[in-house]
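> Would you be able to build a 3D model of this:
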Amino acid sequence: MSVLDKLDFERPTKNEIDSRIEKLRVRMVEKDIDFAILFQNTDIFYFTGTMQNSVFFISKNGDILFFVEKSIERAKRETYFDIIPVSDNNGIFKIIKQKGFKGRVGLELDVLPSQIFLKLTKELNLSDVVDVSGIIREIRMIKSEYELRQIKKSGEIVDAVFRSAKDLLKEGMTELELASILESVGRKNGHNGAMRMRGFNQEMDNITITQGSSGTVVGYADAPILGQGLCPAVPHGASLKSIERNIPVLIDYGACFNGYITDETRPFVIGKLDSFFELPYNVAFEIIEKISETGKEGVNAKDLYNLSFELVKKANLTEYFMGYGEGKVNFLGHGLGLEINELPVITPKHDIILQEGMVFAVEPKFILPGKGVIGIEVDFIVRKDCLERVSNSSYELSVL
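Take a look at the predicted model:
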C-alpha cells in the first residue's frame, strides 16, 4: 500500500491559525509596527491556511483584512477568515486608506517586488517602512505538533524513494533515467510535486543525482552540490552521464507533503567504493553521528558547526568540505518547513540557540575535483533532550 492509499492532507485548526496570528501581533507590538501587509504566497498560506491570489493585512491591535482576487470560492473553503473580494491591488489600497490605518508598516522586503513596493508606498503615503520578514521567519522557525506531523509524513516519502533506489539503480543507466523513475516513486507516495525556496531567482529540483564529474560542476545556487543539469537554461540537476561502478552516486531528494518539505541525501555505490572516497565518507558519517548525539534544546547551532569542522580539519579535508574553490558554501545545515531554506542555519557565524520544534537538515558533503562527490544529509527535529530523526532510512553507504 502506498501513501496515496491513505493520504490525509490535514488542515491546521482555527486554534493553530489563531496562535500563529497572535505570535505575529505580539512581535509587531514589540517592534512598534502598526500594521503589516503580506504579499508572499507562503507567508499568506502560513497565516491563513489558503494559497490563492491574495493579500493579508494585520494591525498590531489584531485587525485583519484578507483580500482575495482569485479564487474567492476556494479561499472561502480553505480559510477561517472573512474574505474581501478585490479585482486588483488598487482596490486593496483604497480600502486600507478608507479605514485610516497609519504609522509604521511592515513589509516582506526580502521578497516583495519593487514595483509593488513603489506603488504601495505611493498610494498609502507610507514613509516609515520596516522589514517584517525576519519576524515571520523566526515565528515559522518553531514548528507546532501539527506541522511536525506533516514533516514526518514528508519523511515517509523520502524513505520510500531511498528504499526504491536500492532496487532501481543500475550500471549504465543515466542520472536522468534514475531521477525520472525516483520522481515517479515520490509522486506515487504523496509528493505534492513542487518545493518552495525563499528568495529572488531561487530554483530547486525535487531530486539531484550526481556521480563523478557531474557532482563537481559549480553552479549559481547556494548549495555545495548542484549537478550538471541538461542545458545552460537549467544548470542544475541530473545529467545524461551514465552510472559507473565503484564511484559513489549521491541521491539528494526533497519531498513535500501538504506543503512541508524534507531534504535528505544518501550515498550509493555499485561494486566497491573507490578507496579515495573512504575517508571523506567516514568523516561525513561521523559528523552526522556526533550531531545526532550532541544536539538538543539549548545547544548553540554554531557549536554544531564547529564540532563538525574540527573533524574535517583533523582529516585534512577542509579544502573539499561543503564545496571546492568558488563552489564553497558557508553553511553545514539549513532549516526546513514550508520552504527549503528556513531558519535555523548551521554556520560558524550565526548564534542560534536550538529550541524544541526547530527542524533542520545537516549535510556534510565533500567535493573532490577530478574524482567526484560524497556526503550525507539527514533531517532532525529538535526536542528537549535530543534530536529526533525525521525519516527512518539508514544513512550508511548502500553497496549494491
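> From now on I want contacts and neighbour counts done on CA atoms only, so please keep to that.
Fine.
> And for the chain, the residue most distant from the center?
Residue farthest from the centre of the chain, counting by C-alpha atoms, centre = their mean, is Gln98 at 38.7 Å.
> Pull up the gap between that residue and Ser87, please.
As for Gln98, its distance to Ser87 is 17 Å (criterion: C-alpha to C-alpha, to the nearest Å).
> same question, Ile261
Per C-alpha to C-alpha, Ile261 is found 32 Å from Ser87.
> Also this sequence, please, to line up against the first:
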Amino acid sequence: MFGELSKAVVRECLTPKYPYMPREEWEGRIARARAMMKERGIDALFLATGQNQRYFFGSTRTYKNVYPAVCIVPADGPTAAAMESADSLVLETEGYAELNVGYRGDTEAPSKTAPDPVALIVELMKKLELSGKTVGMEYGDFMWWDCLTMNQWEGIRKEFPGTSFVDATDLIWDMRMIKTPWEVEVIRHLHTVTAKSYGQILSNAAPGVNERGLFYDMLRYWIDAGIVDSTNYTLSCLNAVQPFRDRQLVDGDWIMLDGGPTYKGYCADMQRFVRIGKVDPAFEASSRLASEGMWAVEEILKPGVTAGEIWEVAYSTMARKRPEMWYTARSRRMVGWVGHGIGLNIHEPPYFVEGSKAVLKPGMIVAVEVPSYHDKTFANMPEDTYLITNDGYEKLSIDLGPTETYIRT
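Presented below is the predicted three-dimensional model:
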C-alpha cells in the first residue's frame, strides 16, 4: 500500500544534537495546538509554509522553493514531516518529528528510484488516517506557501475526495501572536543587540563618513553578539528606500534604520532616522511631532486596548498641532498604520489601523511606528518594540534611545 514511502527513510527524531528550541517548548506548542484543534473540530494541521513548519517542528529548509515539504500535526497520532533528504537531516539535527520522512529529491539523477513526492505525501496522510477527516489549512492572511506548488497541492487534494480542508489561519495566529517565555527571551536578546548596534550608527554618522563602513561595523556587532541567522533589512534612504552603498555621506542625506537581523527565525524591528547636515526649525518641529504621537501611544499601551484606539491616539495627538494630519493619515500615498505585531515575520497581526477591533493581550510583542512629514516626505518615523505585560508593557528596544530624528553635521 505504501510504495512511495518504502523508497524513503522514515525515522523518529526527538533528540536533536543542536536543538532549535528546548524539547519542552516544542511539546508545549504541540499540546496547545491539539487542544485548540479539538475545540474547533479539526483532526490535523497541514503546514506548507516555512515559518509555520519552523514554529511547530523547529527546523529550517536548505532547499527553499525546490522540493515539496509538508509537516502535519494530527490531533491524535504522531507528528510527521515529509522533506527532501537534506532538509530531513536538518530536521533530525535541530528539530522534532515523531515521523521524519526523508526522500531523494531528484527522480532522474543519480538514480530513478527516488519517490514521487506528491504520491509520498498522499501515502503519509493516509498512514495518518486523514481520509474523510477535517484538515486545517493555511488558507488565510499572511500564510505564504513556499513549500508546495499549486499543481502539487491539487495533486494531493484530489486523492482525498471525502476529506474536508478548512481554514485554520485563526488557530495558528492565536498561537503565534502570544509569545511563550522562551520566545520572549529570544526576542528580547535580539532587540537588545539590534538597538545597541544601531546606536553605533546614530553616534558615528556624519558628513564624509563612508556609508557602507557604518553598516559593516554594525554587521560585525551582530556576529560578535551571536546574532548570525541573517540580516532582514537595514536601509539607507536618499529620500527613498535604498540599500547602503560604498559612498561618503554628504549634507542632505538621510539614513533610515529599520528592521534588523533575525535570530532563531525571529525578526527585529525598530526604526530611527538620521539627517546629515543642518535642518531648519520647521523640520525639527515636524520630527518632534512623531515623538509626541509615540509618547501618547505609550500612555495607553496595555492589555484590553484595541489596535484602532492606538491608531486614533497617535494621530489625534499630532492633529492637535497639525489638523491636516487626518488627511495624511488616510491618504493612499502615505503610511496609514502606526504599528503591527512581530515574530517570525517582521509584520504580523495585529495591525494598528483605523477602526481595528483587535485587542492587545499579555504576551503579544508589537512594534509602534508613528510617522510625521515635512515638505511631502518623512520628517520622522520612530519605531519601538514592546512586550505587552499583564498591566502595561516592557520596551524591548529601550537601548535605542530618543525617538527624535538625529541631526548630524
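> tm score of chain vs chain?
Here the TM-score for the pair of chains, by TM-score structural alignment, normalised by the length of the first structure, is 0.80; 361 aligned residues with a C-alpha RMSD of 2.8 Å.
> circling back to that earlier point, looking at Ile261 and Ser87 of the first structure, which has the bigger crowd around it?
Ile261 (27 against 11; other C-alpha atoms under 10 Å).
> Am I right that that one is in a strand?
Yes: the assignment for Ile261 of the first structure (DSSP: H, G, I helix; E, B strand; the rest coil) places it in a strand.
> What lines up with it in the second structure?
Under the alignment by TM-score structural alignment, Ile261 of the first structure pairs with Cys267 in the second structure.
> Once you drop chain neighbours, what's closest to that match?
Leaving aside its chain neighbours, Cys267 of the second structure sits nearest to Ile346 (5.3 Å; criterion: C-alpha to C-alpha, 6 or more residues apart in numbering).
> Could you double-check that the one you found lies in contact with Gly265?
No: if you go by C-alpha atoms under 8 Å, Ile346 of the second structure and Gly265 don't touch, sitting 10.1 Å apart.
> neighbour count winner among these two?
Taking other C-alpha under 10 Å, Ile346 of the second structure and Gly265 do not tie; Gly265 has more neighbours (21 against 18).
> Number of residues surrounding the residue lying closest to that one once chain neighbours are set aside?
Nearest-residue entry for Gly265 of the second structure: Leu344, 5.6 Å, with adjacent residues in sequence omitted and distances by C-alpha to C-alpha, 6+ apart. Using other C-alpha under 10 Å, Leu344 of the second structure is surrounded by 20 other residues.
> Over to Thr262 of the first structure?
33.
> same check, this time on Glu27 of the second structure
14.
> same check, this time on Gln115 of the first structure
For Gln115 of the first structure, the neighbour count with other C-alpha under 10 Å is 8.
> how much space between the spatially most central residue of the first structure and Asn316 of the first structure?
When C-alpha atoms, centre = their mean is applied to the first structure, the residue found nearest the centroid is Ile340 (0.9 Å). Ile340 of the first structure is 30 Å from Asn316 of the first structure, where distance means C-alpha to C-alpha.
> cool, and Val26 of the first structure?
In terms of C-alpha to C-alpha, Val26 of the first structure sits 48 Å off from Asn316 of the first structure.
> Please, where are all the strands along the stretch 1-150 of the second structure?
9-13, 44-47, 70-74, 80-84, 97-103, 134-137 (DSSP state E, counting those that start in this stretch).
> May I see the ones you listed organised as a markdown table, with distance to Thr194 of the second structure added?
Output for the strands of the stretch 1-150 of the second structure, formatted as a markdown table (distance: least, C-alpha to C-alpha, whole Å):
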| stretch | distance to Thr194 of the second structure |
| --- | --- |
| strand 9-13 | 34 |
| strand 44-47 | 31 |
| strand 70-74 | 32 |
| strand 80-84 | 33 |
| strand 97-103 | 32 |
| strand 134-137 | 34 |
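> Just list the residues touching the aligned partner of Leu148 of the first structure in the second structure, thanks.
Under the alignment (TM-score structural alignment), Leu148 of the first structure pairs with Val184 in the second structure. By C-alpha atoms under 8 Å, 6 or more residues apart in numbering, the contact list for Val184 of the second structure reads Leu387.
> and the strand or helix carrying Val184 of the second structure, how far from the first structure on average?
Using DSSP states H and E, Val184 of the second structure maps to helix 181-204. With mean C-alpha distance after the TM-score superposition for the first structure, helix 181-204 of the second structure departs from the first structure by a mean of 1.5 Å once superposed.
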